[in-house]
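Peer 1: Starting from these lines, generate the structure:
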Amino acid sequence: MTDIVILGAGYAGLAAATNLAGRVRRRDDVRLTLVNAGDRFTERLRLHSTGTGRPTADLRLSGLLAGTNVRLEYGWVTAVDADARTVRLDDARDLPFDTLIYALGSTADTASTPGAAEHAYTFDDFHGAEALAARLGRGTVVVCGSGLTGVEAATEIAERHPDLAVHLVGRDAPGAFMTAGARDHLRAALDRLGVRVRTAEIRKVLPGAMELTDSRLEADVVVWTAGTRVPPLAAAAGLTVDGRGRIVTDPTLRSVSHPHVYAVGDASAVRQGFGTLHGTCQSGMPTGVHAAASIARELDGKQPRPFRFGYYHRPVSLGRGDAVVQFTRPDDSPRRAYLTGRAAVWYKETVTASPWPTYARMLKLPALASWWPRGGRYTR
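Peer 2: Now for the predicted structure:
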């Protein structure tokens, strides 16, 4: 019996679990275990909407995996022993493994700025987004971080709660990665919704305010989207990690120090010809699928193949009725082409639709599982 344990049921981890389950469901010599903190699948791409009080789907892992060859274990991972091949959970259970898929993802980096962990809301999970929604009322909301998540959060809050004063603060101007036309549309949407943009470095978050490089900004609610960090578990396990704590992988997504450990999603430092992938759903799910395909090949006595990936776009919602989509080259640099307005809304909703039906199909259809093994520009 070969024990394969998957840690984390986010986009990448669940893609790995369901795809691998579809590939090995006719085998009786493989045991699959998926470890997750709870039963709910968190669609992180929609948490900024949850944070304004909009309803989102309640998707349950137990329902998806019922009757499959995947055993679901609930718990927080407290330690990994990569040499002894065991995982320790918070209830003191030890889970043995022959092969591990490490997909524990990332969280908002509230540790780098004093006061952020104590006084800011994050979109790390459904409950955090719900807590933000319950807190929004009157006053001033400051969204920290001018990247995609920050822009989506600021515009969604401003549209849903027009009585609030919404500020967007970040080191870079919103849409700095876009071409001029797409960036102008994004800035016009922020102006239309009354979002006040500040380009500054945040020094400290205080109760009811924050210190910037050159001023102080009052804030009744602070939302933190400025950067991410990964758990220190991988480094503590003795796995080779990069400067951000992500597991360094070989071309097939195996740990360079422990080849029986695959790393996928935000927790992995995956190098391509143009550089290291940054954490997004766009690249995360393909890494999970590729790890599943590689393990299935190893079970059949074959060598895993290198992972190949190229970015295709950066879609950004600007409230419910507007969006901008910047198309990119494989290295994520912007192309000239972009979409705005209703066409961009339709495009974004199409390509970021819930992956839930895809997970269900991968569990049941080995033919589909085999169709998706090579990486590539999968963007759903």
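
Peer 1: Please count neighbours and contacts with C-alpha atoms only from this point.
Peer 2: Fine.

Peer 1: Quick one: the strands in the stretch 101-250 of the chain, in order.
Peer 2: With strands called from DSSP state E, counting those that start in this stretch, the stretch 101-250 of the chain shows them at 107-108, 140-144, 165-170, 196-199, 202-206, 209-212, 216-218, 221-224, 228-229, 247-248.

Peer 1: The fifth one to strand 165-170, inter-axis angle?
Peer 2: This points to strand 202-206. Here the directions of strand 202-206 and strand 165-170 differ by 140 degrees (axes from the mean of the first three to the mean of the last three C-alpha atoms, to 10 degrees).

Peer 1: Return the distance of strand 202-206 from the chain's centre.
Peer 2: Centroid separation for strand 202-206 versus its chain: 25 Å, with C-alpha atoms, centre = their mean, to the nearest Å.

Peer 1: can you check the second one too?
Peer 2: Computed by C-alpha atoms, centre = their mean, the chain-centroid distance of strand 140-144 equals 22 Å.

Peer 1: One more: the third one?
Peer 2: Per C-alpha atoms, centre = their mean, the displacement of strand 165-170 from the mean C-alpha position of its chain is 23 Å.

Peer 1: Stretch 179-197: which residues count as buried?
Peer 2: T179, A182, R183, H185, L186, R187, A189, L190, L193, G194, V195, V197 (16 or more other C-alpha atoms under 10 Å).

Peer 1: Quick check: the farthest pair among the residues you listed?
Peer 2: T179 and G194 (22.7 Å; C-alpha to C-alpha).

Peer 1: Mind jotting down where the helices sit in the chain?
Peer 2: Assignment of helices within the chain using DSSP state H yields the ranges 11-24, 47-50, 61-65, 116-119, 126-135, 148-160, 180-192, 233-236, 281-299, 341-351, 356-364, 366-371.

Peer 1: out of these, which comes closest to L104?
Peer 2: Proximity to L104 (C-alpha to C-alpha) singles out helix 11-24 among the helices of the chain, at 7.7 Å.

Peer 1: structure for this one too, so we can compare:
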Amino acid sequence: MAEHVVVVGAGYAGLAAAKLAARWTGSRVTLVNERDRFVERVRLHELAAGRRLRDLPLRDLLAGSGVELVVDRVTGIDLAAREVRLTGGALGYDRLVYALGSHADPGVPGAAGHAHSVSTLEDAERLAAALAGARAVAVVGGGLTGIEAAAELAEARPDLAVALVTGGGFGEALSVKGRRHVRRVFDRLGVTVHDGAGVTAVDADGVALGTGGRVAADAVVWAAGFAVPDLARAAGLAVDAAGRVLVDHTLTSVSHPDVLAIGDAAVIRRRDGLELRMACATGLPTAQKAVRALARRRRGAEPGPLDFRYVNQCVSLGRRDGLIQFVDADDRPREFVLTGRLAARYKELVVRGTVLVERYPAIPAG
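Peer 2: This is a model prediction of the structure:
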């Protein structure tokens, strides 16, 4: 009887892993996801700004792959019994691929009740509704998610006063040229930047700053960090302090060899010890690596270490501008960037290409 592989989570990493497992290992594969649609998470700031996204039914993306889709929510994992607990029952497995991803981490008082995010489809839809009658919005977080959200909202809604608030320096992950371009775009779009001003609380009227001031807002977007579900820790998998699964160079759990963990849900390191950041750009290649390692072991071969090199960071700045920040292999910014409409087209091609890889996941993803 063929081994039963269950993949939980149909994000960028999980969907690709399920299709590759069916293709490369000959296993019976079941994919579990709480909704029947694939969500382009990297576009959710566009949805929040009022743009409609493509409808991508999972059954269409899985057509011809042999993967069985179960639409249900995972409530727990019984590692001893090798069962995934769902709201509608339980599902047994021989091997589990854990790919439940991450979500926004509202880490200050009031953020959970008053802030919105762009980390899930439902979050982005609620934010869009909250912005319908808003006159001012504060985006908390100076990373790429916050920068993209602030620019998108400012371009789509010229009537909206947009402020970006960050505890660190503005655009710290970017090169000098990259930061200058983003600042020019923000100036053109009218986005106000409050850097070096950590948020200490969120309420219905905006955010309180550690410097003692306030930024008034009708809506707050929280883009200041991500967390993972507590299911792995609760199940008894070895995890780090944040609850991400600890894995070896083949993406196999260090505590349970019948479990693989990929994407944002895992602590993934290259052979030199560099930890990969949470991103779609790392999720797809690690899914390929995990399933390829599984297939090699099936053939009696020993998988090699993860070999991953960063190339660039793609940042949308509305629909007509962008920044392609080229980086070295270790993700350090270089003083080489693409900007403007060319960068916007580049980013759009990358995002569309990501869905192409989900349809044909054997295409190299990085």
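
Peer 1: Mind putting the strands of the stretch 101-250 of structure 1 into TSV with distance to L61 of structure 1?
Peer 2: Formatted as TSV, the strands of the stretch 101-250 of structure 1 follow (distance: least, C-alpha to C-alpha, whole Å):
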stretch	distance to L61 of structure 1
strand 107-108	21
strand 140-144	31
strand 165-170	35
strand 196-199	39
strand 202-206	36
strand 209-212	39
strand 216-218	41
strand 221-224	28
strand 228-229	25
strand 247-248	26
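
Peer 1: Indicate which one of the ones you listed is closest to A16 of structure 1.
Peer 2: Short answer: strand 247-248, nearest of the strands of the stretch 101-250 of structure 1 by C-alpha to C-alpha, at 16.8 Å.

Peer 1: Check how far the closest one sits from its aligned residues in structure 2, on average.
Peer 2: Superposing on structure 2 places strand 247-248 of structure 1 at an average distance of 0.7 Å from its equivalents, by mean C-alpha distance after the TM-score superposition for structure 1.

Peer 1: Give the aligned range of that strand in structure 2.
Peer 2: Aligning strand 247-248 of structure 1 against structure 2 (TM-score structural alignment) gives residues 245-246.

Peer 1: Also stretch 164-180 of structure 1?
Peer 2: Under TM-score structural alignment, the match for stretch 164-180 of structure 1 is residues 160-176.

Peer 1: mind checking the end-to-end distance for that stretch?
Peer 2: Start and end residues of stretch 160-176 of structure 2 are separated by 28 Å (C-alpha to C-alpha, to the nearest Å).

Peer 1: what does that stretch rub up against?
Peer 2: Residues outside stretch 160-176 of structure 2 that contact it (C-alpha atoms under 8 Å, 6 or more residues apart in numbering) are 134-144, 146-147, 150, 153-154, 178-179, 190-199, 215, 224, 325, 332-335.

Peer 1: Now a ChimeraX select for only the buried ones of those residues.
Peer 2: ChimeraX command restricting these to the buried ones, with burial defined by 16+ other C-alpha under 10 Å:
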select :136,137,138,139,140,141,142,143,144,146,147,150,153,154,178,179,190,191,192,193,194,195,196,197,198,199,215,224,325,333,334
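
Peer 1: Just give me how far stretch 347-355 of structure 2 sits from the chain centre.
Peer 2: With C-alpha atoms, centre = their mean as the basis, stretch 347-355 of structure 2 stands 15 Å off its chain's centre.

Peer 1: Buried residues, it. List them.
Peer 2: K347, E348, V351, T354, V355.

Peer 1: hang on, the earlier thing: ok, which of the strands of the stretch 101-250 of structure 1 comes nearest N19 of structure 1?
Peer 2: N19 of structure 1 lies closest to strand 247-248 among the strands of the stretch 101-250 of structure 1, at 21.8 Å (C-alpha to C-alpha).

Peer 1: Setting aside sequence neighbours, what's the nearest residue to F186 of structure 2?
Peer 2: A151 (6.8 Å; C-alpha to C-alpha, 6 or more residues apart in numbering).

Peer 1: how close does that neighbour get to V247 of structure 2?
Peer 2: Counting by C-alpha to C-alpha - A151 of structure 2 and V247 of structure 2 are separated by 36 Å.

Peer 1: Who has more neighbours out of those two?
Peer 2: Between A151 of structure 2 and V247, counted using other C-alpha atoms under 10 Å, the more crowded position is A151 (28 against 23).

Peer 1: right, and that one touches D187 too?
Peer 2: No - here A151 of structure 2 lies out of contact with D187, judged by C-alpha atoms under 8 Å, at a distance of 10.2 Å.

Peer 1: Would you mind listing the residues in contact with R229 of structure 1?
Peer 2: Counting by C-alpha under 8 Å, 6+ apart, R229 of structure 1 touches S106, T107, A108, D109, R244, G245.
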